[in-house]
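Colleague: take this sequence and fold it.
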Amino acid sequence: MVSDTSEALVSEQEQPVDQPAGPTAEPDRADTDLVIVTGLSGGGRSTVARALENVGYYVVDNLPQTLLIEMAELAYAAGGTARKTAMVLDVRSRAFSTDLTGAVKALRDRGFHPRIVFVDAEDKALIRRFESVRRAHPLQGDGRLSDGIAAERDLLLDAREQADVLIDTTHLNVNQLRSRVEEMFAGEDARRLKVTALSFGFKYGLPPDADFVLDARFLPNPYWVPELKELTGRDEDVSKYVLGQHGARSFVETYARLINATAPGFEREGKRYLTVAVGCTGGKHRSVAIVEELARRLREVRLSATAQHRDLGRE
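Modeller: Predicted coordinates:
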């Protein structure tokens, strides 16, 4: 269960431990894996927190921002499993401050390397979610639901801009969001670049969290081939059809080389997550097949890459 306090960390810190025979160097604070989760109410912070807990993080929910440094130091001192700690911040906390930038800088000045995960969604999706549970927005007051969402967006503008990971949950269900977070944070070197190859349909809008946007609509559409229309880009027949078209494989190879060539630079600059979005008309055939092949090519050159399909199943 996600915890609201730091009691477990304190208890772990107080437990006696066996002392090694010889002197050992004090662990580096940079080795403490800190994740800060924030974002819009209704965007999916709780789901992100549970997913992080599933992959071994100690999760502290609704932490006042003023306690960030204290919590980080507790995690560092406790050691063991507490070295992987996620802290969830949101406007429910009366101590919430707009100066997340300053708080993160203070952590870095102490030697920590926190990662910020920001969850977002379109207003219409947030409104639908609040109405489905018949709950008021924390900043709504006597105004409308849309007023509370607008106020929160303003409050979190700086936090969104400095996020290491931006996840738009407009078109993600709970299981898709959980799976995406678990794939990002499970069992990988925290400093290694992780690439998400994401298919989407242009008719549903551009993914706002994309770093690169590629257009696969130059390829013939399998939708117009009767025996392929009801299949998807994950099916072998569709994949062979798409990748067999003139220019398809060189398209994948070109961008695979580009990503592989730029990955070391991104890592040196501290970027840990890269989203490469590939679009076609509906996100069912061409983009799905291209994304699956692109992720496979990137794994062949030993990059950490996963395939995600935003709009698959919407048609």
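Colleague: hey, let's count contacts and neighbours off CA atoms from now on
Modeller: Noted.
Colleague: for the residue nearest to residue 229 when sequence neighbours are not counted, grab the count of nearby residues.
Modeller: Spatially, and ignoring its direct neighbours in sequence, residue 229 is nearest to residue 223 (4.3 Å; CA to CA, 6 or more residues apart in numbering). Using other CA atoms under 10 Å, residue 223 is surrounded by 18 other residues.
Colleague: now residue 124
Modeller: 10.
Colleague: does anything pack onto whichever strand or helix holds it? Which helices or strands?
Modeller: Using DSSP states H and E, the element containing residue 124 is helix 123-133. When contacts are defined as 3 or more CA pairs under 8 Å, 6 or more residues apart in numbering; DSSP states H and E, helix 123-133 sits against helix 145-155.
Colleague: give the buried residues for the helix it packs on.
Modeller: By neighbour count on 16 or more other CA atoms under 10 Å, the buried set for helix 145-155 is 145, 146, 148, 149, 152, 153, 155.
Colleague: before we move on, back to that, contacts for the helix holding residue 124, please.
Modeller: Residues outside helix 123-133 that contact it (CA atoms under 8 Å, 6 or more residues apart in numbering): 41, 42, 43, 136, 137, 145, 146, 149, 170.
Colleague: and those, which is closest to residue 303?
Modeller: residue 170 (27.7 Å; CA to CA).
Colleague: now for that closest one: which residues touch it?
Modeller: Contacts of residue 170 (CA under 8 Å, 6+ apart): 43, 120, 121, 122, 125.
Colleague: please repeat the previous calculation with a cut-off of 10 Å.
Modeller: By CA atoms under 10 Å, 6 or more residues apart in numbering, the contact set of residue 170 is 43, 44, 119, 120, 121, 122, 123, 124, 125, 126, 207, 310.
Colleague: now, of the residues you listed, which are buried?
Modeller: 43, 44, 119, 120, 121, 123, 125, 126, 207, 310.
Colleague: and for comparison, fold this next one:
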Amino acid sequence: MTGNNRKHVLLVTGLSGAGKTTALKTLEDIGWETIDNFPIRLVEGLLNTPPSSSRGDSDPPLALGFDSRTRGFDPDNLIKRVKKLQQNKNFLISTLYLDCAGGELERRYGETRRRHPLALDRPAKEGIALERSQFEPLRRWADHVIDTSDLSANDLQRQIREEFSLQDTDITTVTITSFGFSRGLPNNIDLLFDVRFLSNPFWDEELKPLTGLDEPVGAYIAKDPAYAEAIEKFEEMLKFLLPKYIKAGKAYVNIGIGCTGGRHRSVHVAEVLSKNLHAAGFSPTVFHRNLASRPMDALETMQDLNGNKGI
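Modeller: So this is what the prediction gives:
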């Protein structure tokens, strides 16, 4: 994640109800020091404060949570302050933004009967819209975004553990996400590979109910004439770029592999690339966003990039 002598500071923010509390609690469980609703203007002083003597010689990475309730919160001023802090070579500062669809946030507030902090005397929908507009600069600027719309608390905890584990903290965290274009792009992709040009197992009635984790599906995809060369070129590019990202101190590299529905080709290719990158000395984590999604013919009826039925 970081250089050997740089302290990692993760700023955790996002929409109220999107999962900040869960994220911070999970980070604490895996060894991070966490502080919620800490005034951002005091961060520089905090970073220059020696760790507590009760921790011995350890100085764990620090996660600071803040949202619209935090004293002195202003997205534009916050970005300016963080950019200034990033000039300090002793720290590696990154931002985790937790997003969520408005309808899902309304449902969560309805279930808990809590009031939205920006809509104490109004419908939650209005507070959610106002907060989203206020946070838009931060969302655009954040280097790591997790959309929790379709995630349970356990799903979010698992993803936080995978992305922010303190094991191998001197290595950039590499994540490979398979997904379906028809179900929307992931929010935090740095490198994107579109594999819709490969033969689609969806149109084989025996393979349709299976996924890219099943051997018959992988064998079907691998028969495509373009498959072997494509995998080779994807690997060449990643083996060229990843060391440069690591050298530059980039904390996270998120690789997206997309097909149409996100259940066959992208899943298989993500698994193959992960296996080959592991063999090359990297340690990517694989996340299959749409693996459990229900097969839908309507999503697969567009034209392939090569003109064949079944992207």
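Colleague: hmm, back to that, quick one: which two of the contacts of helix 123-133 of structure 1 are the most distant?
Modeller: Within the contacts of helix 123-133 of structure 1, two members stand farthest from each other by CA to CA: 136 and 170, at 19.1 Å.
Colleague: am I right that residue 255 of structure 1 sits in a helix?
Modeller: Yes. Checked against DSSP: H, G, I helix; E, B strand; the rest coil, residue 255 of structure 1 lies within a helix.
Colleague: what about the aligned residue in structure 2 for it, how many residues nearby?
Modeller: Per TM-score structural alignment, the equivalent position to residue 255 of structure 1 in structure 2 is residue 234. Around residue 234 of structure 2 there are 14 other residues, counting by other CA under 10 Å.
Colleague: from memory residue 234 of structure 2 sits against residue 273, does it?
Modeller: Yes. Residue 234 of structure 2 lies in contact with residue 273 (CA atoms under 10 Å); the separation is 8.1 Å.
Colleague: sorry, back to before: confirm that the residue nearest to residue 229 of structure 1 sits in a helix.
Modeller: Yes. According to three-state DSSP, residue 223 of structure 1 belongs to a helix.
Colleague: let me see the ranges of the helices in the stretch 151-300 of structure 1.
Modeller: Listed from the start of the chain, the stretch 151-300 of structure 1 has helices (DSSP state H, counting those that start in this stretch) covering 157-161, 174-185, 236-243, 248-268, 286-300.
Colleague: any idea which of those is most buried?
Modeller: Stretch with highest mean neighbour count among those: helix 286-300 (a mean of 24; mean count of other CA atoms under 10 Å).
Colleague: any idea how far the closest residue to residue 121 of structure 1 other than its chain neighbours lies from residue 214 of structure 1?
Modeller: Spatial nearest neighbour of residue 121 of structure 1, excluding adjacent residues (CA to CA, 6+ apart): residue 170 at 4.6 Å. Per CA to CA, to the nearest Å, residue 170 of structure 1 is found 20 Å from residue 214 of structure 1.
Colleague: now do residue 133 of structure 1
Modeller: Residue 133 of structure 1 is 37 Å from residue 214 of structure 1, by CA to CA.
Colleague: same question for residue 75 of structure 1.
Modeller: 41 Å.
Colleague: among these two, which residue is more densely surrounded?
Modeller: The neighbour comparison of residue 75 of structure 1 against residue 214 (other CA under 10 Å) goes to residue 75, with 27 against 16.
Colleague: which ones are touching the match of residue 255 of structure 1?
Modeller: Residue 234 of structure 2 touches 193, 240, 269, 273, counting by CA under 10 Å, 6+ apart.
Colleague: just those now: which is nearest residue 27 of structure 2?
Modeller: Out of these, the member with the shortest distance to residue 27 of structure 2 (by CA to CA) is residue 273, at 27.9 Å.
Colleague: trace that closest one over to structure 1, please.
Modeller: Using TM-score structural alignment, residue 273 of structure 2 lines up with residue 294 in structure 1.
Colleague: can you give me the distance of the residue nearest to its match when sequence neighbours are not counted to residue 242 of structure 1?
Modeller: Distances taken as CA to CA, 6+ apart put residue 252 closest to residue 294 of structure 1, at 5.8 Å, once the chain neighbours are dropped. The gap separating residue 252 of structure 1 from residue 242 of structure 1 is 11 Å, by CA to CA.
Colleague: shared neighbours, these two?
Modeller: Joint contacts of residue 252 of structure 1 and residue 242 (CA under 10 Å, 6+ apart) are residue 290.
Colleague: isn't residue 4 of structure 2 right next to residue 171, touching?
Modeller: Yes. Checked against CA under 10 Å, the pair residue 4 of structure 2 and residue 171 is within contact range at 9.1 Å.
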